[in-house]
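Asks: compute the structure for the input listed below.
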Amino acid sequence: MDAPREVRVGLIGYGFSGATFQAPLIATTPGLRLTRVCSSQGERVLRDFPGVAVVAAPAELIESGEVDLVVVATANASHAPLARQALLAGKHVVVEKPFTITLDEGAELIALAEERQLVLSVFHNRRWDSDFLTLRQAIESGLLGPVNTYEAHFDRYRPDVRGRWREQDLPGSGLLYDLGAHLIDQALVLFGNPDCVNCDMGVQRGAAGGSASDDYFHLTMRYGARRVILHAASLVLQAGPRFTVHGETGSFIKHGMDPQEAALIRGERPGAPSWGVEAEAQHARIGFVKGGLTVSGKAASLPGRYQDYYKGLFDAIVNGKNPPVTAREALAVIKIIHLALQSHAQQRTVTFE
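Replies: Below you'll find the model as predicted:
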């Protein structure tokens, strides 16, 4: 049997996402080889990856004969034009979440990728968080019964507004496009498209001329009698549960965040001892009724597996499998964001059509 061919990867952007997530995960995925990085931080790139070529312009990377897959890890407003340029050059493409700013941009990219028979995927890595994997298994195994209330929080304490584009008054900036994309994607994985959406959002760090973009949102998605509540804020010093989920036969309550991002920042990589393993103190409390018995205790978290994203992507490119996150799934996230913005602007519940 022939050995799987190598997929050569070019990374556009070496900011937080590119340096913390994309490059390390690419470098530790069998079959992928990081060959080019487009960045103004050439010294930093070469310090981290000495054998990689650093280029100054995205076009130089995209047109390179040493690149099969282009990873776009730049500001949100540049996702669509860079992805389009890469697809037109015959490259497979990964886009950092959120996929695009507008629905039309996303639909155009999907049509282009399908026309050219190229893989187009979006990096919704938090499908592989340890807590979400554990919760998903608890739901799909039937331990909780049909879910009636699902509440997910992504709260942080960041009182100082930084100069990053994410916190400025720019297209695609703000907490809803940032952390909201993660929470929405997780909810859609579990429950599919909602009946309707209601959202309140705002700027809470603006009392002294702070944020220029939203730093708080509270989004409710309705599925018949089920309520899915997604919440994120930037002024939460003592965070409550990450997940609070109640079903007809059980409940799941989980504090704390997946450890993989912190491990990547420390320089650890998938394959290291205890990769993705949460501390026991962060394990979820779970209770359920089974066979007339009421059972309660801790549910040990399944290990987080961010590495599965790029393993699945390699399989999609080389073996024709479905990408780990399809572009159509990612476009559904953008649709929910648009409905949330509409709901907030009009102060009403908006139907999902």
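Asks: C-alpha only now, for contacts and for neighbours.
Replies: Noted.
Asks: do a quick rundown of the helices in the chain.
Replies: Here the chain has its helices, by DSSP state H, at 16-17, 23-27, 42-48, 58-62, 79-88, 103-116, 130-140, 175-191, 260-265, 307-319, 327-346.
Asks: out of the ones you listed, the one nearest K298 is which?
Replies: When the helices of the chain are compared by C-alpha to C-alpha, helix 130-140 sits nearest K298, at 11.5 Å.
Asks: so which residues make contact with that closest one?
Replies: For helix 130-140, contacts defined as C-alpha atoms under 8 Å, 6 or more residues apart in numbering pick out 126-127, 144-147, 186, 190, 252, 254, 257-258, 276-278, 299-305.
Asks: what about A281, how many neighbours?
Replies: Around A281 there are 10 other residues, counting by other C-alpha atoms under 10 Å.
Asks: likewise for the one 4 residues further on?
Replies: Residues lying near R285 (other C-alpha under 10 Å) number 16.
Asks: residues in contact with it?
Replies: Listed by C-alpha under 8 Å, 6+ apart, the contact set of R285 reads F252, I253, K254, S296, G297, K298, A299.
Asks: can you do 10 Å?
Replies: The neighbourhood of R285, defined by C-alpha atoms under 10 Å, 6 or more residues apart in numbering, consists of T244, S251, F252, I253, K254, H255, S296, G297, K298, A299, A300.
Asks: which of the contacts of helix 130-140 are buried?
Replies: When neighbours are counted using 16 or more other C-alpha atoms under 10 Å, the contacts of helix 130-140 contain these buried positions: 126-127, 144-145, 147, 186, 252, 254, 257-258, 276-278, 299-305.
Asks: could you also give me the structure for this next sequence, so I can compare it with the first?
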Amino acid sequence: MDNEPSVPVGLIGFGLAGGVLHAPVIDAVDGLHVAAVATSRAESVRTRFPDARVVAEAGAVFGDPGVALVVIATPNQTHAPLARAGLEAGKHVVVDKPFALDAAEAEMLVELARERERMLSVFHNRRWDGDFLTVRRLLRSGALGRVRLAQFCWDRFRPAVKQGWREEAGPGSGVFADLGPHLIDQAACLFGWPEAVSADILTQRGEACTDDYFDVTLHYGTTRVLLSAGTLVAAARPRFALHGDRASFVKYGLDPQEGVLRAGGRPTDPGFGEEAPAAYGALTGGDGVARPVATDRGDWRRFYLGVRDAVRAGAAPPVDPRDAVRALRLMARARESAREGCVLPFT
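Replies: This next block holds a predicted model:
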């Protein structure tokens, strides 16, 4: 067990992001504990975290001297203002994705964190998905050779528009703001930042009032990385498909961690983050034989382990917020490409 004092965490928001994706992971990391929660779902918090202080407003968490780290898990348009308030209150801050609505807001937060000497990170938990870790391992091993085409898809089948801010018209809504940051972050981790970008961002469902489909192509010389998500895809495309001059790797299905957490599971449960062999991806070489590749174990706790070490010991944050700033610049460039219908350089 960890012998150092536990870092008290203040959680802003206790909906899907805060209550399902953040809180159980924080609670499963030695050296962190949920000390305060700002939410209207007081009973839900008290049932799961009876020792946590429950308040109605984020300001009460920012003003709590017993909170060292705040986690922003609220609607997208509130991320930057709340992160700024947390930093100004002297707190270390984790922000759910997207980091901010635009790169200018994000750059302001990075500079403020530097001035206040506080840790700032962005919850790009998908860096610790098992399928992504497997792809990274294969690339590093050279098993694929030089990759010329990579496709990252995240599909859903939702003919009916869901209630909630994610599908309402307004800043920060839409599938590109929701899933684009994860796919761009994964692509940048594997291939770096592209030379150019082209994009198609659409609203396909008749009653939708924000984008529900995107197809973004990142240009790296003669290599192309395609990032796509749709809401009218009943037979999902591969989550990852990478094709190199030695072999191809194709993997279907999403990392299981979110599904387990949504069902009430915990990161400390036996087998958490492990995938069944039936879900493994396949590596196909020049002989045409598809060979299964065991999926690495995913573990989102590794993000919060990095946060703990950054707060306690001044280690580098697990996700550099400057990466998220670059991703927001790339997203803005992709939207511009979609409007103009052309390939645009990215520097």
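Asks: does N322 of the first structure touch K311 like I think?
Replies: No - the pair N322 of the first structure and K311 fails to qualify as a contact (C-alpha atoms under 10 Å) at a distance of 11.8 Å.
Asks: of the two, give the one with the bigger neighbour count.
Replies: Legend: neighbour count by other C-alpha under 10 Å for N322 of the first structure and K311, higher for K311 (19 against 14).
Asks: quick one: the more buried one and P30 touch, right?
Replies: Yes - taking contacts as C-alpha under 10 Å, K311 of the first structure lies within contact range of P30: 7.6 Å.
Asks: distance check, T222 of the second structure against H92 of the second structure.
Replies: Look at T222 of the second structure and H92 of the second structure: by C-alpha to C-alpha, to the nearest Å, they are 42 Å apart.
Asks: quick one: stretch 210-220 of the first structure to chain centroid distance?
Replies: The chain centre lies 18 Å from the centre of stretch 210-220 of the first structure; the measure is C-alpha atoms, centre = their mean, to the nearest Å.
Asks: oh sorry, the question was meant for stretch 49-62 of the first structure
Replies: If you compare the mean C-alpha spot of stretch 49-62 of the first structure with that of the full chain, they lie 25 Å apart, counting by C-alpha atoms, centre = their mean.
Asks: quick check: end-to-end length of it?
Replies: For stretch 49-62 of the first structure, the end-to-end distance is 19 Å (C-alpha to C-alpha).
Asks: point to the residue nearest the middle of the second structure.
Replies: For the second structure, the residue whose C-alpha lies nearest the mean C-alpha position (C-alpha atoms, centre = their mean) is H124; its distance is 3.4 Å.
Asks: quick one, what contacts that residue?
Replies: For H124 of the second structure, the contacting residues are 95-99, 181-183, 185-186, 300, 303, 318-321, 324, by C-alpha under 10 Å, 6+ apart.
Asks: if we go to 8 Å?
Replies: Applying C-alpha under 8 Å, 6+ apart to H124 of the second structure gives the contacts D96, K97, H182, D185, V319.
Asks: same check on P65 of the second structure?
Replies: Contacts of P65 of the second structure were listed using C-alpha under 8 Å, 6+ apart, and none were found.
Asks: distance of it relative to K91 of the second structure?
Replies: Distance of P65 of the second structure to K91 of the second structure, given as C-alpha to C-alpha: 9 Å.
Asks: ok, and the closest non-adjacent residue to the aligned partner of S17 of the first structure in the second structure?
Replies: Superposed on the second structure with TM-score structural alignment, S17 of the first structure falls opposite A17. What sits nearest to A17 of the second structure in space, not counting adjacent residues and going by C-alpha to C-alpha, 6 or more residues apart in numbering, is A73, at 5.6 Å.
Asks: pretty sure the one you found sits against G10.
Replies: No - between A73 of the second structure and G10 there is no contact, the gap being 10.6 Å when judged by C-alpha atoms under 8 Å.
Asks: quickly list what's touching both of the two.
Replies: Residues touching both A73 of the second structure and G10 (C-alpha under 8 Å, 6+ apart): none.
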